[in-house]
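*Asks:* structure here, sequence nowhere to be found:
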């Protein structure tokens, strides 16, 4: 899997928003400055997340962006889906929609398994956990495997 700049920037922005607490809005300009995210790109990402119900915008002098829901209810998977679409796609199709002929049919099972593996991590890590600098134990355990750190 390749993590897009959109997903990375979206998650970084949401961590900053969550750290404001109590629903205090933060401007796109401030988010961009703190996390070094290009302003125009960030505005488009925030708009995608607004359409997905992850953030809301508040107009006015003390306006900005805030989370639409509790940060403990927003997962990494929610964010990736909001800005990039499905966690796994095969030439633009969801794995269950792909069909193969003959000996290649096994590939569909590989794509389904890959999506399941990604869900095991992305659906269990919340914005609150990221803002608190803590991962669920089962996710954190995956990072202690020496092989996880080796490029292949």
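*Replies:* Looks like it came in fine. As the structure is a prediction and not an experimental result, all values here were calculated from the model.

*Asks:* all contacts plus neighbour counts: C-alpha atoms, from now on.
*Replies:* Noted.

*Asks:* list the contacts of stretch 46-56.
*Replies:* 10, 57, 65-69, 74, 78-79, 82-83 (Cα atoms under 8 Å, 6 or more residues apart in numbering).

*Asks:* now these: which count as buried?
*Replies:* 10, 57, 65-68, 74, 78-79, 82-83 (16 or more other Cα atoms under 10 Å).

*Asks:* and here is the other one:
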């Protein structure tokens, strides 16, 4: 699975908003871009997608900026990725349930579906609040600390 730059930037921007959720003033896009080292113009497009997707609200003007539309604990990492990139797992742009294979490739379909289910389980099960507080769910933390988890075979 590949996490696009767009998805990475969106999650980082959402985490910056989650960290400031208790502040009175909304965050300006410039401040988010600077804090997370995200190109400002690229971030503006991402924040627009997140606004249209119901994850953030925006306010114009001198005191304007962005806020999360709901508590960080109720927004999963998957929610953010889906809003900016679409489905979490697809094969050639097609969702696994819409695929069919024959012959020796027939068992690929359940493999792709299992992959999709596991990705969804992890990304739907981790909220912005979990990441922002550095308190990942135990199962995710255990997977991350598995020896060789990030190493190429």
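*Replies:* Structure's in. What do you need? Predicted model, so just to flag it, every value in this text is computed and none were measured.

*Asks:* re earlier: what is the nearest of the contacts of stretch 46-56 of structure 1 to residue 24 of structure 1?
*Replies:* The shortest separation between residue 24 of structure 1 and any of those is 6.5 Å, and it belongs to residue 66 (by Cα to Cα).

*Asks:* give the contact list for that closest one.
*Replies:* The contact partners of residue 66 of structure 1, taken as Cα under 8 Å, 6+ apart, are 17-18, 23-26, 55-58.

*Asks:* farthest-separated two in the residues you listed?
*Replies:* Using Cα to Cα, the two most remote members of the contacts of residue 66 of structure 1 are 18 and 58, lying 15.3 Å apart.

*Asks:* all helices of structure 2, in order?
*Replies:* In chain order, structure 2 shows helices spanning 5-19, 29-36, 40-52, 77-85, 108-124, 128-132, 138-144, with DSSP state H as the criterion.

*Asks:* relative to structure 1, what is the average displacement of the shortest one?
*Replies:* Right, the one you point to is helix 128-132 of structure 2. Compared with structure 1 after fitting, helix 128-132 of structure 2 deviates on average by 0.9 Å (mean Cα distance after the TM-score superposition for structure 1).

*Asks:* next: the fifth one.
*Replies:* Compared with structure 1 after the fit, helix 108-124 of structure 2 shows a mean deviation of 0.9 Å (mean Cα distance after the TM-score superposition for structure 1).

*Asks:* summarise which helices and strands that helix is packed against.
*Replies:* Counting contacts by 3 or more Cα pairs under 8 Å, 6 or more residues apart in numbering; DSSP states H and E, helix 108-124 of structure 2 is packed against helix 77-85.

*Asks:* tell me what angle the helix it packs on forms with helix 5-19.
*Replies:* Angle between the axes of helix 77-85 of structure 2 and helix 5-19 is 130 degrees (criterion: axes from the mean of the first three to the mean of the last three Cα atoms, to 10 degrees).
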